[in-house]
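I need the structure of the sequence given here:
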Amino acid sequence: MEKKTSLPTQFRLAVAQRSTAECLGLFADALGLFRDRGIDFQLVAFETAAERGVQGLLSGEWDYIEIGITPLVRLRADGHDPAIVVGTTPVNTNFLMGRRDIGKIADLAGRRIGCLSLGGQTAAAARAVLSPHGIADAVKLVPLLTYSKIFDSIASGEIEGAILAGDIRFPGEVHHGMHVLADIGAVTGMPGTCVVTTRREIERNPGLARRVVRTYVDAVQAFKTRHEAAKSFLADLLRFDADTIERVYTHYRSVFQLMPRPSLPNIQIGIDEVARERPEAARITPGDLVEPRFLDEIERAAR
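Just a heads-up that it's a prediction; the model follows:
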C-alpha cells in the first residue's frame, strides 16, 4: 500500500447512471479504499446521463466520471481529450428488453424504446442492435434519464421496449413484465463502461490518477472476494430484494476483470458505430481514447 499523504488529495467524481457497472467508485468509497490511499473522495453528481456527464467533465465541474465508452468517441471527434484510465466492463452489459406483447425485435418497428439519453451508451446500443433488423429508423428512441422513469413509462404504455443495464433488467423481468430480446454485448460487441478523465487533468495531477486507478483495481478485487460487503452495497445502491441482489452480484462478479483494462477491439466497434453518423470519427483509434500507463505499472509490479 502506498504511503498516505499528510493532506488528502481531492477526487471529484460523477456517475452517469445508477448501475453496478458504473458504481465501482461508490463501492470503493463505501469500503474506505480511497481513504486508505489518502484520497479525499467527493461524489459531485449522480445519474447525470451521458450528455450532462461529459459536459460537466469538460467544464471542470468534476474531474472523473464513470460512464459508457461510446459517448467519448463523439467527444474525441469534437476535438476534446478524454482519457480512459479504467475499463470497468470490457463489453456492453445492456439488454434490449420488450414489453409482454413484444415477441421479437422486429415487433418494435413503429414502436418506442426508452433509453437514458440520445447521445449516450444506451441510445448507441439501441441503434446497433436494431440496425441489422432494418428497423433502426422505424423505432423512436425516448430519452428518459433514469431507469425509474423508464419503468414508469413501460407501466403507462408510453414505451414498448427499453435498453436496460445488466442489473436493471432483473426487476424489469420480475416486476414489470419485460423480457430479454437481445444481449447487446453478445450481439453487437459494443464497448462497455469506464472511468474517464482528460489528458489535461492527468498532466495536472498524475499522482492522483495513479492512486485512483490503483484504488479501482483494489475495488474489483474486493467486489469479487468480499461477497457480503459487495451484496450489502448493491442492496443499498439498487434497493432490490435479496434474491435479485444475489443474481446481480453473480452476474457482475463474472463480468468485472481483475485487471480492468478497456477492450480495444470493442472500442473499435463503438468507433465504427459512431462513424456511421459522424464520418470524421473513423479517424479515431482506440488508443486515442485510452491512457494505459497506470494499469501497465500495476501489471509490471505484480510480475
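
from here on, just use CA atoms for contacts and neighbour counts.
Noted.

which ones are touching residue 143?
Residue 143 sits next to 114-118 when contact means C-alpha atoms under 8 Å, 6 or more residues apart in numbering.

number of nearby residues for the residue lying closest to residue 194 once chain neighbours are set aside?
Leaving aside its sequence neighbours, residue 194 sits nearest to residue 87 (C-alpha to C-alpha, 6 or more residues apart in numbering; 4.3 Å). Using other C-alpha atoms under 10 Å, residue 87 has 27 neighbouring residues.

I have a second one here; can you model it like the first so I can compare?
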Amino acid sequence: MLRSNCDRSARSGFAGGVACGGEGVKRVTILKYIFLVLSLTISLAAHAQESLVVSYDGYAGFQGPIWATKDLGLFDKHGLKTELVLIAGSPRGMAALVSGSSHFAQGSASAPIPIRLRGGDIVIVAAALNRFPFSVVTQKEIRKPADLVGKKIGILNFGGSNDLAITLAFKEWNIPRQAVTVFASGGAPERLAALSTKAIDATVLSPPETVAAARMGMNILAHLSDLKAAFPQTVITVRRSFLEKNRDTVKRFVRAYSEAIHVFKTDKAKGSAVYTKRLKQQDSKVIEETDDYFAPKFSFPPRVDRDGIRNALELVTALPEAKGDINLEQFIDESVIDELEREGFLKKLR
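As a prediction, the model looks like this:
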C-alpha cells in the first residue's frame, strides 16, 4: 500500500507526496539544504538592513569624529547601516538613548554621569576629545584674566561643560566665581552676537566661532584646552544592556570611530572636507583653523581620561548619589578598545 501511494505521488508530480526510497531521501536532503540557505540569506539580509540611530548634540568642530565616521563611509566599511541624527542638548540625547530611540550618543560626559549615578543603564565606551574645546573670548579691552572681575560672562547653560570650563578656569586664575556675573545666554551664534553688541563682556566659544570673533576684533583671552584640568567633552555612550547583547555591533562601531579619529589626525584634506560639508563653511581659512585646532587634540586610541571624569563629577556634587567615594569605572567600559588593542587593529592604523 505504501509503495502504491509513493508511485501515485511520483506520477502525479505532487510535491507534497510521500518521499520513498533513496530518491525520496535525496529530495528531503535537497529541500533541507535549500531551506537552510534561504534562512541564512534572509537572516543576513535582515542584519544588513538593521539601521542604528546615532545622535550628536550640536554643530562645532568637536563633533568632527562622528561626522567623519559617517561621511567617509567608515560605518559602511565596518558593516553598519547608520542614521545620524542631531539632538540638540545632551539631556535630550541621553533621554533618547535611555528610551531606546537611539543606539549610540556622542556628547560630553556631563550628561551620562548623573544618569549613571542614579542607576541608569548607560556607559561610556570611547572618547574622542578629553580636553575642553573652548576659548575664553572677550571684549578687546579685557587683556588678562583679572580684568574679568565685575564683568558679565555668557555661557550656554548651567550644569554643562561651558559652566564647568569657566569654573575650572577661575580656579586656575584664583578668581572667585562670585567676582563675576555668569548667566545663560544661548548657543554659540547668539553669544557671539551678544559680544558684538556688548551685551556681554566675555563668553566661551570654539572654532569656527572663535575665528569669526577674532576677525571682529574680539580678544582670545585663553584657550581652555591648555588648562591643567582634563574633561571628556566628546564621548560615545551606549546602554550597558545594548553592549552586552550586541557586543559585535559596538565593536564594529568603535573600529569605525577609531579610524575616523585617526583620519583627522593624519589626513588634513579629508578632515577639512568633512568640516566644509558639515559646518556649511566655504571660507577655507576658517576650515583650516578649525582643523588645526581640533585634529591634534583628538584622542587616539579613543580612551577616556579618568581625571576628566573626576572633573565632570563636579557638575553633579549636589546629587545625593555623588556623596562619598565614587568608583569611576562604573561610568566607563573600555573592554572593546582593549580587544582592539590586543587584536592589533589600532596598531595597524598608526
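
which of the helices or strands spans the aligned partner of the residue nearest to residue 194 of structure 1 in structure 2?
Alignment note: residue 87 of structure 1 maps to residue 127 in structure 2; criterion TM-score structural alignment. Element membership for residue 127 of structure 2 (DSSP states H and E) is strand 122-129.

the very next helix or strand once past that strand vs structure 1, average distance?
Per DSSP H and E, strand 122-129 of structure 2 leads on to strand 135-138 as the next helix or strand towards the C-terminus. Between strand 135-138 of structure 2 and the corresponding residues of structure 1, superposition yields a mean separation of 1.8 Å, by mean C-alpha distance after the TM-score superposition for structure 1.

tell me the contacts of residue 230 of structure 1?
27, 222-223, 249.

which of those residues does structure 2 keep?
Compared against structure 2 with both residues aligned by TM-score structural alignment, their matches' C-alpha atoms under 8 Å, these retain 27, 222-223, 249.

turn those residues into JSON lines, columns for neighbour count, secondary structure and distance to residue 152 of structure 1.
JSON lines is the format used below for those (neighbours: other C-alpha atoms under 10 Å; DSSP: H, G, I helix; E, B strand; the rest coil; distance: C-alpha to C-alpha, whole Å):
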{"residue": "27", "neighbour count": "22", "secondary structure": "helix", "distance to residue 152 of structure 1": "27"}
{"residue": "222", "neighbour count": "18", "secondary structure": "helix", "distance to residue 152 of structure 1": "34"}
{"residue": "223", "neighbour count": "23", "secondary structure": "helix", "distance to residue 152 of structure 1": "31"}
{"residue": "249", "neighbour count": "21", "secondary structure": "helix", "distance to residue 152 of structure 1": "25"}
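
from those, which single one is nearest residue 35 of structure 1?
Closest approach between those and residue 35 of structure 1, by C-alpha to C-alpha: residue 27, at 12.4 Å.

how near is the aligned partner of residue 146 of structure 2 in structure 1 to residue 136 of structure 1?
Aligned counterpart of residue 146 of structure 2 in structure 1: residue 106 (TM-score structural alignment). Using C-alpha to C-alpha, to the nearest Å, we find residue 106 of structure 1 at a distance of 10 Å from residue 136 of structure 1.

more neighbours: which of these two?
Between residue 106 of structure 1 and residue 136, counting by other C-alpha under 10 Å, residue 136 is the more crowded of the two (18 against 13).

what does the more buried one correspond to in structure 2?
Under the alignment (TM-score structural alignment), residue 136 of structure 1 maps onto residue 177 of structure 2.
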